[in-house]
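> Sequence and computational prediction follow.
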Amino acid sequence: MPDQDRREVRQEVRSGRGSVNTLAAGDVGDVHVTNNYYRVKWAGAIASAMVVAFGAVYYFAGDPDVRDAVADGPPLRVTVQTKDSMVNRNGAWFFPGRLVRAGQTLGFDQMAALMSKRTDRVDTYETTTLVTVEGNRSHTVDVTGIRVKVRSKVAPTAGGTLLVYPSQGEDTNIKVGFNLDEQVPVPRNADLEGEAYGRPYFDDHSVSVKKGEVVNFGFTVQTVKWDVTYDLEFDEVINGKHTTQTVTNGSRPFRTRGFAPAYDQAVGPYSRDGSFGVIPRARALGEMCGEPCTVRLAVRTAE
């Protein structure tokens, strides 16, 4: 066919995927097929892969402000463990009703077994809690203060059973105590061996938690006068920005109960063999907090 008579024919064929195939017919054997569907598909895949790769590089090696902005969860991951062992913590609990029969004595193991069956007990005089925090931000989390956020505060009602066992103390990394009988409870140095609270904790200490770093707080919260439910609030500074994080006892608030004006019975160490039995209320309070019964402060403050 002469060059001047050569014609070009174009035919569009649509496939089931909606692609467009263009066939150009010229000289014999000169056939070209272009599939625009797959061209677009591969171009999109390559672009997506580049975006993902760039994002990963930017996340792991880029600006920590961006990483913190998209971080999941609170600045500090928190685990709360309230000690329930009579051996490892202060032993003062309130139970509704009577715990033992008149004239009955129980050995240490028997008392521990009885307690394990009762889920209605309330910490009396002192709550001892281990709070473990783990850094969850690229920037360091500076804990600048901790305070008690009171939910309810009422005088303890009379009745029920007071069970006491002398304090055994607790070994924790950071020891912080709150006296709920203060008008404004502040975190104080807690000397468990000396059984007294000292200066405000953050007057002498600072706490900084890096990403992945774990810090333990051993809290003791005491009250003689009140029945209190409360949360703990952590004041935090992250890269110059202030925030507050609330810590609860699992799904519930913490609770510490002071001493009631009267009980149906008081139970405590009864004899030298370690057995427990009914004892006078005055003796029970004297073993727990002295006479008169107060929260002991190494540095006295207004109450």
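That came in fine, so what should we check first?

> Going by C-alpha atoms from here, please, whenever you check contacts or count neighbours.
OK.

> Tell me the secondary structure at the residue sitting nearest the centre point of the chain.
With distances taken as C-alpha atoms, centre = their mean, Val78 lies nearest the centre of the chain, 2.8 Å away. Under DSSP: H, G, I helix; E, B strand; the rest coil, Val78 falls in the strand class.

> For the stretch 201-303 of the chain, which segments count as helices?
Here the stretch 201-303 of the chain has its helices, by DSSP state H, counting those that start in this stretch, at 201-204, 281-289.

> putting a second one here so we can go through both:
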Amino acid sequence: MGDGDRREVRQQVRSGKGSVNTLAAGDVGDVHVTNNYYRVKWAGVIASAMVVVGGVVYHFAGVPDVRDALASGPPLHVTVQTRDSVVNHNGAWLFPGRLLSAGQTLHTDQMAAVMAKRSDKVDTYETTTLVTLEGNRSHTVDITGIHIKVRSKVTPAPGGTLLVYPSQGEDTNIKIGFNLDEPLPVPRNADPEGEAYGGRYFDDHSVSVKKGEIVNFGFTFQTVKWDVTYDLVLDEVIDRKRTTQTVTNGSRPFHTRGFASAYDQAVAPDSQDGSFAVTDRAKAMDKMCGTPCTVQLVQGSAATAK
């Protein structure tokens, strides 16, 4: 087919955005797709919109309300370190069965090695723990109170081994104690040696945590009457909004056990060389908390072990 005989055939094909002109006379090199214009146009619109949105996000990212809304995780990052070794624990433990054989004694380091292999021990009389809080909000987090959420509360069952270790004290930034024998345990002022509890802590204290700021609480929980599992609950105010945050001992609740009416065995430091040896319940408790054993309160009544 010569140039003179060439017939030009044009076909209009409608698309959603415009028309496509297709030449069917063999002139492939002359095909023009007009949709390219619209694609480039819409790509420019989308790019401009993304720039605008990015600018808005960048602008409002500096606003504390927006940063807090976008923040992940709880208002306060929490780290819990429970004191569970012989050398720095302020209390006693219960072990299933008998811990020592007849006539056996163990030095402190030997007792620590035995305890390191036992995951079945339960704090008796007192649990001590260091709770570290780090601010995770642009707005300051005000801690207005702390309370106990009890999961279970029963009378301690008899049996097992009572291991007693005299109080060694603990150096922490903030000392707060809970008497778990109170009907509604409240956070109380605790003296530096942990020997007694005073008035309500939040009656004359306030705690505020800014973003990235760290605050340490040294908690002690005492009971002579009950076997208690419980969580800590922080009452918080963030930008005038009230919320709560639950603190557990890792993946488990906190657990503190009072004194049972009888034990299979009681173990305490021997008065002669400090080694741990079998003794009777009364002597062990006298080493631990005096006779009678009580949760000592500067204000209020003290619970007594029977």
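Great, that's in hand. Small disclaimer: the values here were computed from a predicted structure and weren't measured.

> now the helices of the stretch 201-303 of the first structure as TSV including mean neighbour count and distance to Met86 of the first structure?
Below are those laid out as TSV (neighbours: other C-alpha atoms under 10 Å; distance: least, C-alpha to C-alpha, whole Å):
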stretch	mean neighbour count	distance to Met86 of the first structure
helix 201-204	14	27
helix 281-289	18	14
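
> sorry, back to before: please identify the residue in the second structure that aligns with the residue nearest to the centre of the first structure.
Val78 of the first structure maps onto Val78 in the second structure, with residues paired by TM-score structural alignment.

> Identify the spatial nearest neighbour of its match, chain neighbours not counted.
Closest residue in space to Val78 of the second structure, ignoring its immediate chain neighbours: Leu133 at 4.8 Å, by C-alpha to C-alpha, 6 or more residues apart in numbering.

> so where do the strands sit in the stretch 101-250 of the second structure?
122-124, 126-135, 141-154, 161-164, 174-179, 188-190, 197-200, 207-209, 214-222, 227-238, 241-247 (DSSP state E, counting those that start in this stretch).

> which one of these is the most hemmed in?
Highest mean neighbour count of those: strand 161-164, a mean of 28 (counted as mean count of other C-alpha atoms under 10 Å).

> same for it, what does it pack against?
Applying 3 or more C-alpha pairs under 8 Å, 6 or more residues apart in numbering; DSSP states H and E, we find strand 161-164 of the second structure packed against strand 92-95, strand 265-269, helix 281-289.

> same thing but 6 Å
strand 92-95, strand 265-269 (3 or more C-alpha pairs under 6 Å, 6 or more residues apart in numbering; DSSP states H and E).

> what's the mean gap between the last one and the aligned bit of the first structure?
Comparison of strand 265-269 of the second structure with the first structure after fitting gives an average deviation of 0.5 Å (mean C-alpha distance after the TM-score superposition for the first structure).

> Read off where stretch 48-59 of the second structure ends up in the first structure.
With TM-score structural alignment as the criterion, stretch 48-59 of the second structure aligns to 46-57.

> Kindly report the same for stretch 106-116 of the second structure.
Stretch 106-116 of the second structure corresponds to residues 106-116 in the first structure, going by TM-score structural alignment.

> And the contacts of the matching stretch?
Ser275, Phe276 (C-alpha atoms under 6 Å, 6 or more residues apart in numbering).

> So what's the gap between that stretch and the chain middle?
Centroid separation between stretch 106-116 of the first structure and its chain, computed with C-alpha atoms, centre = their mean, to the nearest Å, is 30 Å.

> List the residues that contact Val150 of the second structure.
Applying C-alpha under 6 Å, 6+ apart to Val150 of the second structure gives the contacts Tyr230.

> hmm, 10 Å instead?
Taking C-alpha atoms under 10 Å, 6 or more residues apart in numbering as the criterion, Val150 of the second structure is in contact with Leu180, Leu184, Pro185, Val228, Thr229, Tyr230, Asp231, Leu232, Pro253, Phe254, His255.

> Quick check: the last one vs Pro185 of the second structure, distance?
Computed with C-alpha to C-alpha, to the nearest Å, the distance linking His255 of the second structure and Pro185 of the second structure is 15 Å.

> These two - which one has more neighbours?
Taking other C-alpha atoms under 10 Å, His255 of the second structure and Pro185 do not tie; His255 has more neighbours (20 against 17).

> Excluding chain neighbours, give the residue nearest to that one in space.
Spatial nearest neighbour of His255 of the second structure, chain neighbours left out: Thr229 (4.4 Å); criterion: C-alpha to C-alpha, 6+ apart.

> pretty sure the one you found is in contact with Pro156, am I right?
No: counting by C-alpha atoms under 10 Å, Thr229 of the second structure stays clear of Pro156, with 11.8 Å between them.

> Quickly list what's touching both of these two.
When contacts are counted by C-alpha under 10 Å, 6+ apart, Thr229 of the second structure and Pro156 are jointly contacted by Arg257.
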